[in-house]
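>>> This is the structure alone, sequence omitted:
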């Protein structure tokens, strides 16, 4: 079993819900030889310098989320995407201690596979996702009319570009998309993502 992190101990001691389930998931992660850390205020488990999984607690369930879950073999579909725009992570949603015990063999397989991915340095290919994120017409028009905006947008990291595309494109009305572009212009010119300060 790997060494425990006292910050995780303190975090789990304060847990109001899913405490027994989280402790069982933690045991599985530690028995697999992962390194325990507290990241983003959550128990996080790493291997070979990379994040492997993170535990989370929500109102209706707790989770064991795999950072590169999209690369894991999951023929039974036990892992789900946290949201519609999630490209890499996949999580097991847990609603009881019995479910943790029932899923334990599968979770151990996922952890072993995720560790191997880290050891081999395998990364998720996000390039195809970027190419499939549509550019809203209003943004294309704004960049055509504003070369400074166009150059600044193209200079953003791919992740920041995608964030703006999702934020702007998420508006249902053209007027709202146009307003979002105007509101985001200064941040784009500053090289920041849409939710960065």
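Received, thanks. What you are looking at is a predicted structure, and each value in this text was computed from that prediction instead of being measured.
>>> alpha carbons only for contacts and neighbour counts from here, please
OK.
>>> what does the longest strand seen in the chain rub up against?
For the chain, the strand with the greatest residue count under DSSP state E is strand 50-57. The contact list for strand 50-57 (C-alpha atoms under 8 Å, 6 or more residues apart in numbering) reads 17-18, 22, 25-26, 42-46, 62-68, 111, 114-115, 118.
>>> and the comparison structure, right after this:
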């Protein structure tokens, strides 16, 4: 167990019992426990396998490469309509988790085996960029942000994904996501005008900056 994750569980305001149950199940599968993006993340050989998260209506366990899992029980869902790699399972009670514990163990071990084998998610060239892991994690812990991001047009989503993914370091990707949160919640694209002064709406033409400097 990781002491930083211990602190997370002491301070998490909702779904604590459910998350503790998921933690127990994941740890018995031999993964390494870390705290990434402010949530418990479990790795194998330094590679991210699953993360735990909370939404207003449920808690979740998310598989970073869940699309590669066989999923014979059909329990995996997409985090969002355009998610092509990550898959998650939503829970609202400890009983619900324990009812499928053997399935969870099998899926977690399969996901770890895929990482050990170096499995990659093959993306179609015309499918657009995939979510960076940091964005997947942020959307998993922030239901309003997830809903707002899914409501953006595909072009606006693509703009954000490319902007976040372009950063080389994880901490920079997280900082970019945090900086854009309010813009996303407002339904704005990365280059949309937010002041209403642009002559090229919805795009920004720098009018606000020009007015401020005049």
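Perfect, thanks for sending it. Remember, it's a predicted structure, so these values are computed and weren't measured experimentally.
>>> coming back round to it: could you tell me which of the contacts of strand 50-57 of the first structure belong to helices?
22, 25-26, 111, 114-115, 118 (DSSP state H).
>>> ok, residue 110 of the second structure - contacts?
residue 69.
>>> where's it relative to residue 94 of the second structure, distance?
Taking C-alpha to C-alpha, to the nearest Å as the measure, residue 110 of the second structure falls 23 Å from residue 94 of the second structure.
>>> With residue 75 of the second structure instead?
Counting by C-alpha to C-alpha, the gap between residue 75 of the second structure and residue 94 of the second structure amounts to 16 Å.
>>> Comparing those two, which residue is more hemmed in?
residue 94 (16 against 13; other C-alpha atoms under 10 Å).
>>> Surely the more buried one and residue 18 touch.
Yes. Judged on C-alpha atoms under 8 Å, residue 94 of the second structure makes contact with residue 18 at a distance of 5.0 Å.
>>> with the second structure superposed, average distance for the longest strand of the first structure?
By mean C-alpha distance after the TM-score superposition for the first structure, the fitted strand 50-57 of the first structure averages 0.3 Å away from its aligned residues in the second structure.
>>> so where is that strand in the second structure?
Here strand 50-57 of the first structure aligns to the second structure at residues 47-54, judged by TM-score structural alignment.
>>> What residues does the spatially most central residue of the second structure make contact with?
With distances taken as C-alpha atoms, centre = their mean, residue 136 lies nearest the centre of the second structure, 1.6 Å away. Contact partners of residue 136 of the second structure, counting by C-alpha under 8 Å, 6+ apart, are 79, 86.
>>> measure it to residue 28 of the second structure for me?
For residue 136 of the second structure relative to residue 28 of the second structure (C-alpha to C-alpha), the value is 24 Å.
>>> Please pull up the equivalent of residue 71 of the first structure in the second structure.
When the second structure is aligned by TM-score structural alignment, the residue opposite residue 71 of the first structure is residue 68.
>>> now the strands for the first structure?
In the first structure, the strands defined using DSSP E lie at 35-39, 42-47, 50-57, 62-66, 90-94.
>>> Quick one: those as a markdown table, columns for distance to residue 133 of the first structure too.
Output for these, formatted as a markdown table (distance: least, C-alpha to C-alpha, whole Å):
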| stretch | distance to residue 133 of the first structure |
| --- | --- |
| strand 35-39 | 29 |
| strand 42-47 | 30 |
| strand 50-57 | 26 |
| strand 62-66 | 23 |
| strand 90-94 | 20 |
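>>> Redo those strands as TSV? Include distance to residue 160 of the first structure and mean neighbour count.
What follows is the strands of the first structure, written out as TSV (distance: least, C-alpha to C-alpha, whole Å; neighbours: other C-alpha atoms under 10 Å):
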stretch	distance to residue 160 of the first structure	mean neighbour count
strand 35-39	22	19
strand 42-47	24	20
strand 50-57	21	22
strand 62-66	22	23
strand 90-94	21	22
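>>> on that earlier part again, residues near the match of residue 71 of the first structure, how many?
Neighbour count for residue 68 of the second structure, taken as other C-alpha under 10 Å: 18.
>>> The most far-flung residue of the first structure relative to its centre and residue 95 of the first structure: what is the separation?
Ranked by distance from the centre of the first structure (C-alpha atoms, centre = their mean), the top residue is residue 145, with 34.7 Å. Per C-alpha to C-alpha, residue 145 of the first structure is found 52 Å from residue 95 of the first structure.
>>> so what's the nearest residue to residue 133 of the second structure once chain neighbours are set aside up against?
Nearest residue to residue 133 of the second structure, sequence neighbours excluded (C-alpha to C-alpha, 6 or more residues apart in numbering): residue 64, at 7.3 Å. With contact taken as C-alpha under 8 Å, 6+ apart, residue 64 of the second structure is in contact with 48-51, 85-87, 133.
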